[in-house]
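Peer 1: predicted model and sequence follow; I will ask about them next.
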Amino acid sequence: MCKLLVLYYSRHGSTQAIARQIARGIESQPGCEAVLRTVEDLTSHSSDASEPVVTFDELANCDGLAMGSPVWFGNMAAPLKHFWDQTTTLWVKGDLIDKPACVFTSSSSMHGGQETTLQTMMLPLLHHGMMVLGIPYSEPALHTTRAGGTPYGATSVASEHNSALERDEAELARALGARLAATALKLKQ
């Protein structure tokens, strides 16, 4: 069984919605299991999400990683960055080297900094030696989406009136999850 960690921080549920679609994509691949986890909120030292808080052992032992964050001023959210700032032991041991990874985000506007946020999330993954995957243009929804989705990763635009994913956004998130799972399976052979 290939276990893929879907790690995210979500304050209002939009990033969590993408995480769940990515998990569906992962589990569409036979022999793959999605493990949904979040990180502690820095202000309350807990999480309001329905998923448990990730452990360093879960990260070290996963076969691949999908990581998501809301856009915070064009950057990943502080709780997620704080988590990665504590992974030096995994980095020294090389626990994540050659594992596939992808990133996803949500923002409140189309030009809120989605692509820069995706790029900031890639940096710790690259430093850990992970292989970062995007969404290829062979995915039809990447050509038709009007509410999110980039070759860098799955995205969505959420507003106070609508936190549900649009059809194309959900399709792209599932495709990214399926691609991550298929790659992890190939690497395990």
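Peer 2: Looks like it arrived, so ask away.
Peer 1: could you use CA atoms for every contact and neighbour count after this?
Peer 2: Will do.
Peer 1: all strands of this protein, in order?
Peer 2: Taking DSSP state E, the strands of the chain run over residues 2-8, 32-38, 64-70, 100-107, 131-132, 154-157.
Peer 1: tabulate the ones you listed in a markdown table, adding columns for distance to Leu125 and mean neighbour count.
Peer 2: Putting the strands of the chain into a markdown table (distance: least, CA to CA, whole Å; neighbours: other CA atoms under 10 Å) gives the following:
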| stretch | distance to Leu125 | mean neighbour count |
| --- | --- | --- |
| strand 2-8 | 13 | 25 |
| strand 32-38 | 17 | 22 |
| strand 64-70 | 9 | 29 |
| strand 100-107 | 7 | 29 |
| strand 131-132 | 7 | 20 |
| strand 154-157 | 16 | 31 |
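Peer 1: CSV for those strands, including distance to Ile22?
Peer 2: Conversion of the strands of the chain to CSV gives the following (distance: least, CA to CA, whole Å):
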stretch, distance to Ile22
strand 2-8, 8
strand 32-38, 8
strand 64-70, 8
strand 100-107, 9
strand 131-132, 15
strand 154-157, 9
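Peer 1: included below, for side-by-side comparison, is a second structure:
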Amino acid sequence: MDRDNEGYVLILYYSRTGATARMATELARGVEASGITARLRTVPGVSPDTEASEPPVPTEGAPYCTIEDLRNCSGLLMGSPTRFGNMASPLRYFLDQTSDIWLDGSLTGKPAAVFTATGSLHGGQETTLVSMMLPLLHHGMLIAGIPYSEAALMRTRTGGTPYGASHWSGEHATSLSDDEVTLCRALGKRVGSLAQKLDNSHNSDN
């Protein structure tokens, strides 16, 4: 549930076929299991000249993210399908507009993690995850992966990496595998727990 005036973990994603959106939903369940609100937000597609080309309000699914959604979050989970081993351009376009947040350090010291979906078994999952980490590191965020204490990371035959949650969305997979769901929820819970601990630590220092 998205409640105003409370700490929240922002789940920011772009999804064209729905696979990344399904992951976002499972991540949100993990976040809320940790005791903090999950706020699901997406970004509009862009035209070939990189200008926003979608209506101002999406016809379905999560609302579009605003800069203030990002600025005020307690933690961030960011997801994108793979595009030639990199994040999709709509998400990159949104991040390119966050210079003000970078300048004022709004995201410094906050936890973040990343997730992705690919149509083929490997398909650049790990490079896409790393590509999403880079701007978050420039924002001073603390990157959390999935530790090998999560047993599903060793047994998965679909998606799942130590760099972040992933999903193999090929023709055989219309839904997330059990291990993919487990890892999404584990990552969401981890970032949610970190966000609360870091918030409490910051408040105790003031």
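Peer 2: Sure thing, it's come through. These figures come from a predicted structure and were not determined experimentally.
Peer 1: thinking again about what came up before, right, so of the strands of structure 1, which gets closest to Met121 of structure 1?
Peer 2: strand 100-107 (6.7 Å; CA to CA).
Peer 1: distance from the chain centre to the closest one, please.
Peer 2: Using CA atoms, centre = their mean, to the nearest Å, we find the averaged C-alpha position of strand 100-107 of structure 1 to lie 4 Å away from the chain's own average C-alpha position.
Peer 1: where in structure 2 does it fall?
Peer 2: Under TM-score structural alignment, the counterpart of strand 100-107 of structure 1 in structure 2 spans residues 111-118.
Peer 1: among the strands of structure 1, which comes closest to Ala77 of structure 1?
Peer 2: Evaluated over these, closeness to Ala77 of structure 1 peaks at strand 64-70, with 6.0 Å, by CA to CA.
Peer 1: elements contacting the closest one?
Peer 2: Here strand 64-70 of structure 1 touches strand 2-8, helix 14-27, strand 100-107, helix 114-127, helix 167-188, going by 3 or more CA pairs under 8 Å, 6 or more residues apart in numbering; DSSP states H and E.
Peer 1: OK, contacts around whichever residue in structure 2 pairs up with Met131 of structure 1?
Peer 2: Under the alignment (TM-score structural alignment), Met131 of structure 1 pairs with Leu142 of structure 2. For Leu142 of structure 2, the contact set (CA atoms under 8 Å, 6 or more residues apart in numbering) comprises Thr108, Gly109, Lys110, Pro111, Ala112.
Peer 1: ok, the second one - contacts?
Peer 2: Neighbouring residues of Gly109 of structure 2 by CA under 8 Å, 6+ apart: Gly140, Met141, Leu142.
Peer 1: Ser28 of structure 1: neighbour count?
Peer 2: Counted with other CA atoms under 10 Å, the neighbours of Ser28 of structure 1 add up to 18.
Peer 1: just want to check the distance between the spatially most central residue of structure 1 and Ala141 of structure 1.
Peer 2: Compute the mean C-alpha point of structure 1, and by CA atoms, centre = their mean the closest residue is Met67, 2.5 Å away. According to CA to CA, to the nearest Å, Met67 of structure 1 and Ala141 of structure 1 sit 21 Å apart.
Peer 1: circling back: just tell me what the residue nearest to the centre of structure 1 corresponds to in structure 2.
Peer 2: Per TM-score structural alignment, the equivalent position to Met67 of structure 1 in structure 2 is Met78.
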